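Asker: Coordinates for the following, if possible.
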Amino acid sequence: MTNARTTRAADAGTPQATRGRPIVVTAEHIEAVALRLWSERGFHEVSVAEVAAEVGVTARTIFRRYPTKADIVWGPLTASFQILTEALEQTSPRAPLLGRARTALVGMIRDGDTDPTARHRIRIVGRTPELQSSTSAPFLLWRQSLYDFAVAQPGVDDLRAQVFAWSAQSTALAGLIWWVTQDPGTAPWQAVDEAFAHLMD
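Answerer: Predicted coordinates for the structure are as follows:
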């Protein structure tokens, strides 16, 4: 009976509490509400408390799932860096390093664009300098994935791997921010592909 109530609440789009039981919400629902509000009104203009009220839970409930506000934005993107590692390994070893990064990153962003929240996440990051910090945990993971791939290639030393990782990451980010701010009417992966084309020209 509880499962049926939870299912009906989820179908309705707003979680409902059953008698004597706490509200049950999914991470996907929390992220969808937060991303919609932040995309519409701005990351700094909407607090976690406002997100929680919209979801129908307390801010404390959300912070049990997400240690920081930024973690809600990054969500599944953090896990996608394993996908990036696999995508890099599948590129042609005969191609130059930056060419392999271009293929892997463009493919990963293109495949992820089917997620209805993906563009919201990109827009929020692109509009929020704080989320673009090169020392944030997601950015460190992203750059580490690129570095680990490069340094494992024949003839690539530490410095070259570092330059590659920073260059590939910065180029992809530049393409995404340009897509957000210029609204060119294309897909985000196309903007990233164009950014790499300029770097490699």
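
Asker: alpha carbons only for contacts and neighbour counts from here, please
Answerer: Will do.

Asker: What ranges does the chain have for its helices?
Answerer: Along the chain, the segments classed as helices by DSSP state H run 2-12, 27-41, 48-55, 59-65, 69-74, 80-89, 97-112, 118-127, 137-151, 158-182, 188-200.

Asker: What are the buried residues along the first one?
Answerer: By that I understand helix 2-12. By 16 or more other CA atoms under 10 Å, the buried positions in helix 2-12 come out as 6, 9-10.

Asker: of all these, which comes closest to Arg19?
Answerer: If you rank those by distance to Arg19 using CA to CA, Thr6 comes first, at 11.9 Å.

Asker: Another for comparison:
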Amino acid sequence: MTSEKPRLGRPVATSHAQIEKAAFRLFAEHGFDGTTIAAIAAEAGIGRRTLFRYYQSKNDIPWGQFDRRLNDFRTILNDQPNDLPLHEAVHRSIVEFNQFPDNAAPTHRERMQIILTTPELQAHSVLRYTQWRAVIADYVAHRTGHSPDDLLPRAAGHISLALSMSAYEMWLKDPYAPLTPLLEEAMLNLQSYLRN
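Answerer: Below you'll find the model as predicted:
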């Protein structure tokens, strides 16, 4: 019988959530621009190289596991009944996609406050918005028999994003406002564009 040798060094035990909590603590204290990757890694108790296994850059951290969330968004859209009017299917999916547990940390409000108000993140955010719009364009194209690059699906993605962003801007202005009713109200405007 052989005994296992103890592992040397500090064991790496972390997660996306732990890194995000550490980063948001530092963002609140030093601002986004004043927080370095090295500081986030140290706060999370990991090395820089380990952090980069979870996030490619500091700009990716506020977005969380966005690629996984986009896959969830595709699933939400594809689970809508085919006989549901297109505008309503997109409307319902966007509202569902934007629901988060109250105990999420960082909170969804903290996350969106940084994403929408940090100048250093704006160029990176454009890439994320493009990915989000593409999910809607793909769905609308599938439902209408268009190509995702055709005008209707592309415009549906842009309009949906604009409506969602308007709701988010109103939500961030009022710390007591619930997000869902604002999204519901904003998304009603889709009906005039995606009638089918």
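
Asker: Under the alignment, what does Phe164 of structure 1 map to in structure 2?
Answerer: Correspondence of Phe164 of structure 1 to structure 2, assessed by TM-score structural alignment: Ala156.

Asker: Count the neighbours of the residue nearest to that match when sequence neighbours are not counted for me.
Answerer: Of all residues not flanking Ala156 of structure 2 in the chain, Ala137 sits nearest, at 6.5 Å (CA to CA, 6 or more residues apart in numbering). Ala137 of structure 2 is flanked by 26 other residues according to other CA atoms under 10 Å.

Asker: Identify the residues contacting the equivalent of Val95 of structure 2 over in structure 1.
Answerer: If you follow Val95 of structure 2 across to structure 1 using TM-score structural alignment, you land on Val106. With contacts defined as CA atoms under 8 Å, 6 or more residues apart in numbering, Val106 of structure 1 is in contact with 189-190, 192-193.

Asker: who wins for most neighbours among these?
Answerer: Counting by other CA under 10 Å, top hit in the contacts of Val106 of structure 1: Val192 with 24 neighbours.

Asker: got a list of what it touches?
Answerer: Residues in contact with Val192 of structure 1 (CA under 8 Å, 6+ apart) are 105-106, 171-176.

Asker: Save those residues as CSV, and put in distance to Gly56 of structure 1 too.
Answerer: Below are these laid out as CSV (distance: CA to CA, whole Å):
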residue, distance to Gly56 of structure 1
Leu105, 37
Val106, 37
Thr171, 39
Ala172, 36
Leu173, 34
Ala174, 37
Gly175, 36
Leu176, 32
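
Asker: which of these lies closest to Val151 of structure 1?
Answerer: Leu105 (17.7 Å).

Asker: Distance of whichever residue in structure 2 pairs up with Ala59 of structure 1 relative to Ile114 of structure 2?
Answerer: Aligning on TM-score structural alignment places Ala59 of structure 1 opposite Arg48 in structure 2. Separation of Arg48 of structure 2 from Ile114 of structure 2 (CA to CA, to the nearest Å): 22 Å.
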